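**Student:** need a 3D model of the following:
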Amino acid sequence: MLDSPRPTPSVLGVAIPSPLRRLFDYRPDGPAPADGWQPGLRVQVSFGRRQVVGVVIECRDTSDLPLDKLKPIDARLDDAPLPADWLWLCRFTARYYQHAIGDTLQNAMPALLRQGRSLTPRTRERWTATHAARDDAPPELSRAPRQAALLNMLQQHAHGLVTQAVLAQSFTREQLKALVNKGLIERHEEPMTGGQQPQGAVLAEPALPLNGEQAAAMARLHAGLDTFHPCLLHGVTGSGKTEIYLQLIEAVITRQRQALVLVPEIGLTPQTLERFRKRFQCTVVALHSGLTDNDRLDAWEAAASGRAPIVIGTRSAIFTPLARPGAIIVDEEHDGSFKQQEGLRYHARDLAIIRAQHHAIPVVLGSATPALESLQHATAGDYHHLRLTQRASRHAPARLELVDLRGRTRQGGLITPVLEAITTTLNAGHQVLVFINRRGFAPTLACHACGWLAECDHCDAHMTLHRQPPLLACHHCDHRRPLPDACPDCGSADLRPLGSGTERTEETLAERFPDTPVHRIDRDSTRRRDALEQTLTEVRRGEPCLLVGTQMLAKGHHLPHVNLVVVVNADAGLYASDFRALEHSAQLLEQVAGRAGRSAHPGRVLVQTLHPDDPNLRLLAARGYDALAEQLLEERRAAGLPPFRFLALLRLESPAEQDVSSLAESAATATRAFIEHSELDIECLGPVPAPMERRQNRYHMQIMLGADKRSRLHAACAQLIAWMEAEPGARRVRWSLDIDPQTLS
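**Tutor:** Here you go, the predicted structure:
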């Protein structure tokens, strides 16, 4: 029996791209879709003086306004709704992060969908030889040698060739049409992405053998393929976590399901894609900000339709719809890049957990240095804790060797014993990685006569000295200005760089080792497309060289010929005011140390520090990240900090200091009154200036809320948002609420 059509509703609740946390009611004028009006359909509507693309969220028969006062829908853009799993995730995200649903949907869909483009795949032509075409060229082609050559080429490819590949061999469309007319080849139209799916074996190359720990981890993962199955894959760097990902994905694809893999940085995507495409005989698509709008929509649609069994992407790829979800993998799950720091401040790792629970599928969080939140979940038994303690190279991970900087003369940030260790390593034919988490030539420029420091005119920050090109730049607001000829305070010409950045260290090493290539890898040197991958490809050839880089180099790159890692200054992040600073610094040090000794030779890690007696640094050096993390968890428990307490941070900013200060005080007072009236166990701290109070000529303040239970925290946040939206003074101030903030800056 056929289903009866849905009745046409009187009102459509539409999510509009705006910061307003509500739906807007419209009349569903015009013909209804074949399956009736339903949530997930995109519509074009008039909103104020603009025409915007919105998404239907509710279909109902009532409105707070008279029905005849509602604006009609101007156009319906879809015949079928956007994927249901995508819409569910967006609605959850908006609710949990207390964000406007319209803005959430905008963030979660490709740009072309936001502009009204249809969710239909772009297509291309594929040409294949017919059964009528014999192995040899038919006699009628004896006088058409180019047609015969074209037919022969297509006969060599069982799945045929696309038009672009044919034309690249100097054949023409006229020759293709001539062979079609003779019945020797056929033309097929297929989607641009995921159009040709190989049949038969899943693997293009065999899986690698697993050691005992890897095999035990795989057995645990196989046992939970049909359930919500959160696992923390806690393995030292080089222990073969990626091989476990690959074998898990093989099992998922064999069951006709799809796998979503999240990586923290665009820079990791090419190497991950290459490894996955070599292993599997199926479509692997990427989703990240470096794609064109067309390519991004093609990949999104291929995943939504199920033609792409493997999806690899950065943070925003968590919103990729999947027709048959089978597993989610979050590589380097501790990485701060998974947290969006502006606008919709979601955490992709946390959404991966929620999404896996919704679909009842396994989720794997992989890291050598797990976030304390993940470690606590594993300790409490919420996650399966899968440990990998052995490296594939059979060498133990290199321990940190603390090098005392006190009283030592530095050249480009490096002291003599460290330079000698670099010389020894290069002479042995190995590579050296010099890690300095500060780009530019020097942290700032100083006057040696009066002590003047180059400060940003728009921020409470020093300007960084750059040599390529020569200028002063603020890394917080991107303000730039030329180098001064003399000190603006005293007129002295004795201006000197203060401290070292990647450019200065690169210059020093190039002078000391003139016959050794020096590769600098930071945000400035890798702006050109594919620059990072080209450099890493050259490095992986194995010739002795020096790599100088920021944390871009610490994140998951396999550098098999690096045997010495030098950390120029380990102190920068250890003593920051943020309570997560030590955790993040320890993770970074351990990750960069993991680049050493990943092949045949044991590695060495030299860590320069002005505080070699610091107990936390000594614990990290002596016993590794796990021991320090255990201590930090006890300290967090005693202090009532995450992961034992839940936080939300209200950020306020304005060009007028009085406006932001006055509003922050009023908001805190209103929040405390609500807490007292509701008798909830919630803490309200502040308002206080942000760690950098003035940034981009705007004054920043913040209010912190803390609670032992999420439900209580969310109730207080909802009240605070309602107060802010109703407060006239809030219209002169930019503000945002950050649920589960990962940084206080």
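**Student:** switch to C-alpha atoms for all contacts and neighbour counts from now on
**Tutor:** Noted.
**Student:** tell me where the stretch 451-600 of the chain has helices.
**Tutor:** 502-512, 531-539, 581-593 (DSSP state H, counting those that start in this stretch).
**Student:** ugh, wrong one, I meant the stretch 201-350 of the chain
**Tutor:** Using DSSP H, counting those that start in this stretch, helices in the stretch 201-350 of the chain cover 212-222, 241-254, 269-279, 293-305, 348-359.
**Student:** so which of those is nearest Ala94?
**Tutor:** For Ala94, the closest of the helices of the stretch 201-350 of the chain is helix 348-359, at 11.4 Å, according to Cα to Cα.
**Student:** buried ones in the closest one?
**Tutor:** For helix 348-359, a neighbour-count test (16 or more other Cα atoms under 10 Å) marks 348-349, 351-357, 359 as buried.
**Student:** got it, and stretch 723-739?
**Tutor:** Of the residues in stretch 723-739, 723-724, 730, 733, 735-739 count as buried by neighbour count, 16+ other Cα under 10 Å.
**Student:** again with stretch 714-722
**Tutor:** Neighbour-count burial for stretch 714-722 [16+ other Cα under 10 Å]: 714, 716-717, 720-721.
**Student:** equivalent analysis for stretch 498-515, please.
**Tutor:** Of the residues in stretch 498-515, those buried by neighbour count under the rule 16+ other Cα under 10 Å are 498-510, 513.
**Student:** what's the answer for stretch 275-284, then?
**Tutor:** 276-277, 279-284.
**Student:** ends of it, what's the gap?
**Tutor:** End-to-end distance of stretch 275-284 (Cα to Cα, to the nearest Å): 11 Å.
**Student:** just to revisit the earlier point, could the buried residues of stretch 275-284 be laid out in JSON lines, adding distance to Cys447?
**Tutor:** Listed next are those as JSON lines, based on distance: Cα to Cα, whole Å:
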{"residue": "Phe276", "distance to Cys447": "53"}
{"residue": "Arg277", "distance to Cys447": "54"}
{"residue": "Arg279", "distance to Cys447": "57"}
{"residue": "Phe280", "distance to Cys447": "59"}
{"residue": "Gln281", "distance to Cys447": "61"}
{"residue": "Cys282", "distance to Cys447": "61"}
{"residue": "Thr283", "distance to Cys447": "58"}
{"residue": "Val284", "distance to Cys447": "55"}
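**Student:** please generate a structure for the following sequence too, so the two can be compared:
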Amino acid sequence: MAAETTRVIRVAVPVPLHGMFDYLVPSNVAIAVGMRVLLRFGRRHLVGIVMACDVTPSVALDKLRPVERCLDESPLLDTALLKLLRWTARYYHHPLGETVATALPAALRRVDAAADASRNRGWQAVSEPAVDAETALTRAPRQREILATLRTAGQAIAQATLVARFPTAARPLAQLAARGLVEAVTLPGGLERGHEGPAPALTADQSDALTRLRDVEGFAPALIDGVTGSGKTELYFRRMADVLASGGQCLFLAPEIGLTPQLIERVRARFDAAIGVLHSARSDGERADVWRAAAVGDADIVIGTRSAVFTPMPRLGLIVVDEEHDGSYKQGDGLRYHARDVAAKRAQDAGIPLLLGSATPALETLHNAQSHRFAHLRLTRRATGAAMPAIRVIDIRSRPLDGGLSDPLIAALTPHIEAGNQVMIFINRRGFAPALACHDCGWIAPCERCDAPMTAHAGGRRLICHHCGEQAAAPQACTACGSTQLLALGAGTQRVAGALRSRFPHVTIARFDRDATARKGRLEAQLADVANGTTQLMVGTQMLAKGHDFARLTCVGVLDVDGGLFSADFRATEHMSQVVTQVAGRAGRADRPGEVWLQTRNPDHPLLHRLLAGGYAGFARAALAEREATALPPFGYLALLRAEAHDSQQPHDFLAEAAAHVPAGGELACWGPVPAPMARRAGRYRAQLLLHAGTRAQLHPILDAWQAVLPKLPLARRVRWSIDVDPQDLL
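**Tutor:** Okay, here's the model as predicted:
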């Protein structure tokens, strides 16, 4: 390819190497920043994003390769989003190519992906069905229910939405279509249309907060710090309505897909707007459709989980981060970004409002509010006027437990069940039991690839490692002494649910954990059964702890709060206080008073007393004082360098070489290298090195230097290593 007939472009390539790479394109090919190109990198074909055109080449032209082809007719990523991605790569010290790839849905990262979005199937009721077409529906209640839903909507509904609401909808829809009662339609871009609904009257707290929110223009971060049930969502909706009325788009982030079904229904019932949903439960094609619809401005509202923060939206006018404290916003591998913090940067760049909402704000967010970087809006009363539930402690020392349940807890929840109310049992541990042990010699069934016991599932008949996924049948006898006296120790959601079924055989019980809700549509179906009162007793993990509004729920039992009291992670007490407060907040939200019972072996622990006496606000005041005294976040800044390898010594040697490049005697502290709290995971040995600084200005120059030095260290290719800026989990 001759020099005079080519142009040089600079491309972000999705490989674990810092920097960008130069490629050639013919001069007659229309190319622009933000477009995808198919290129050859080494022996692989990859999809890269053009970051600059007509650049001065870094090497001689004859050393450059031409791109295979351009995949787009116009840019997929605009200038503002590319600027945000460059900042994200710099701040989190992650390769730019992999960072940019994170912003693309999986379907658009594949080398065989077509540029055109697929079309989304929907259904609508036939306006003039054939005479007597509905006669056969007398004995088809599900068909009648789906038909009524479509007629009430008065417009097409996406098939994915119908299946989420009615998990077995595919067959009834086909039967309705055969009878001429409904018809399939094409919905562009994977979007669906909501309809304008009534807005409830505001409380005095809400009205004051809304006035303050509307009085500020431009970049205006605000923390809505409201007790559970205080109406934070209504404030989001009022500000979203303002932005939509002015022609803007709204980005709404939720921490987990478990919260999205109920949220989507509320948004659909409130806004006459084009709504798109982005989360991992949707197919690659569905996510690509919504992403592209948002990018061209067709989506008015985008609701999504963590990665939706990178969705291109040319008319973006507001970002909402609900349950901003939630750990799900922090990516645990690859690009270890925090979606809340990226959202703040994106709102700042765009000069738009940012709303952060929580009943239990992260201490970093509270500190920003107390330092007047964020507006601090408090909602101290529930919107319905309902009282907050009473919280009591059950001392389970020396008490027998049946499937993790104490007799006082059973006695406490029984009247609620007999009264026809709903009860929730929270235990943040799935499976049947945390370990299988030998009664005679104390042997515990280990994971052969991790320094952790296997978790017993299915009544103790199967063992699964929750860290690496290894599975095995439970042994019939102890492998150490041969005894057949094997016992399942402790309790998980399966065991608790089984114990409740034996105690309350005539009550419908639903289990909410990753195992029970794995099948597509299962979570939505179970939540619908709770909402309509079919399910009276719920047992679940953190997916039940936040965001849900169960009007009939009057009693909550928390089975194990002790784990957060004695953890090696300094954030554990904060997380425990948040979980307890959030779970407790599910009870008594309507016209029925609620109560909460905490089982513990440490009833005199000062943290519990502080939490019960002063609520989360009292805990947060004391915790912030402790953090300031120890210079821990938000009064200090951390970065964690992790390394792992099949050889036990190599991670430590690599980290020691990295530590040698940290200047001694400065204000930056270097702790380690030390073994990770779980020193072996998935067959690899793990170690870590922690950097601590008083300011970001002290910390990031060292990370910049590491970015250049670490790949050149002798062991860099023999270990798997990563930098985690602002780590949320030190374990």
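**Student:** mind checking the TM-score on these two?
**Tutor:** Overlay of the two chains. TM-score (TM-score structural alignment, normalised by the length of the second structure): 0.90; 688 aligned residues with a Cα RMSD of 2.7 Å.
**Student:** closest one of the buried residues of helix 348-359 of the first structure to Pro615 of the first structure?
**Tutor:** The shortest approach to Pro615 of the first structure among the buried residues of helix 348-359 of the first structure belongs to Arg349, at 31.1 Å (Cα to Cα).
**Student:** return the residues in contact with the equivalent of the closest one over in the second structure.
**Tutor:** Mapped onto the second structure by TM-score structural alignment, Arg349 of the first structure lines up with Arg340. Contact analysis of Arg340 of the second structure by Cα atoms under 8 Å, 6 or more residues apart in numbering lists 321, 324, 329.
**Student:** list buried members of those by neighbour count.
**Tutor:** The buried subset of those - by 16+ other Cα under 10 Å - is 321, 324, 329.
**Student:** trace Thr56 of the second structure over to the first structure, please.
**Tutor:** Using TM-score structural alignment, the partner of Thr56 of the second structure in the first structure is Thr62.
**Student:** gap between the spatially closest residue to that match that is not a sequence neighbour and Ser46 of the first structure?
**Tutor:** Leaving out its chain neighbours, the residue that sits closest to Thr62 of the first structure by Cα to Cα, 6 or more residues apart in numbering is Val11, at 6.4 Å. When distance is defined by Cα to Cα, Val11 of the first structure is 15 Å away from Ser46 of the first structure.
**Student:** ok, and what's touching stretch 272-283 of the second structure?
**Tutor:** Residues outside stretch 272-283 of the second structure that contact it (Cα under 8 Å, 6+ apart) are 190-196, 257, 268, 287, 290-291, 294, 298-305, 308, 520.
**Student:** go again using 6 Å as the cut-off
**Tutor:** 191-196, 287, 290, 299-305 (Cα atoms under 6 Å, 6 or more residues apart in numbering).
**Student:** cool, stretch 402-421 of the first structure as well?
**Tutor:** With contact meaning Cα under 6 Å, 6+ apart, stretch 402-421 of the first structure is reached by 500, 504-505, 508, 607-610, 612.
**Student:** after the longest strand seen in the first structure comes which helix or strand?
**Tutor:** In the first structure, taking DSSP state E as the definition, the longest strand is strand 682-695. Remark: after strand 682-695 of the first structure, the chain's next helix or strand is strand 698-707, criterion DSSP states H and E.
**Student:** post-alignment, that following strand versus the second structure, mean distance?
**Tutor:** Strand 698-707 of the first structure differs from its equivalent in the second structure by a mean of 0.9 Å after superposition (mean Cα distance after the TM-score superposition for the first structure).
**Student:** onto which residues of the second structure does the helix or strand following that strand map?
**Tutor:** Next in sequence after strand 698-707 of the first structure, counting helices and strands by DSSP H and E, comes helix 710-726. On the second structure, the counterpart of helix 710-726 of the first structure by TM-score structural alignment is residues 696-712.
**Student:** what do we get in the second structure for Leu617 of the first structure?
**Tutor:** Leu617 of the first structure maps onto Leu608 in the second structure, by TM-score structural alignment.
**Student:** wait, a strand at Leu638 of the second structure?
**Tutor:** Yes. Under DSSP: H, G, I helix; E, B strand; the rest coil, Leu638 of the second structure sits within a strand.
**Student:** that older thread, could you look over the helices of the stretch 201-350 of the first structure and pick the most buried one?
**Tutor:** Stretch with highest mean neighbour count among these: helix 293-305 (a mean of 22; mean count of other Cα atoms under 10 Å).
**Student:** which bit of the second structure covers that helix?
**Tutor:** On the second structure, the counterpart of helix 293-305 of the first structure by TM-score structural alignment is residues 284-296.
**Student:** what's that stretch in contact with?
**Tutor:** 105, 107, 117, 189-190, 276, 278, 299, 312-313.
**Student:** who wins for neighbours among these?
**Tutor:** Within those, neighbour counts (other Cα atoms under 10 Å) peak at Gly190, which reaches 29 neighbours.
**Student:** so who does that residue touch?
**Tutor:** Per Cα under 6 Å, 6+ apart, neighbours of Gly190 of the second structure: 120, 286, 289-290.
**Student:** superposed on the first structure, what's the mean shift for the host helix or strand of the match of Leu617 of the first structure?
**Tutor:** Assigned by DSSP H and E, Leu608 of the second structure belongs to helix 606-630. Following superposition, helix 606-630 of the second structure is found to deviate from the first structure by 0.6 Å on average (mean Cα distance after the TM-score superposition for the first structure).
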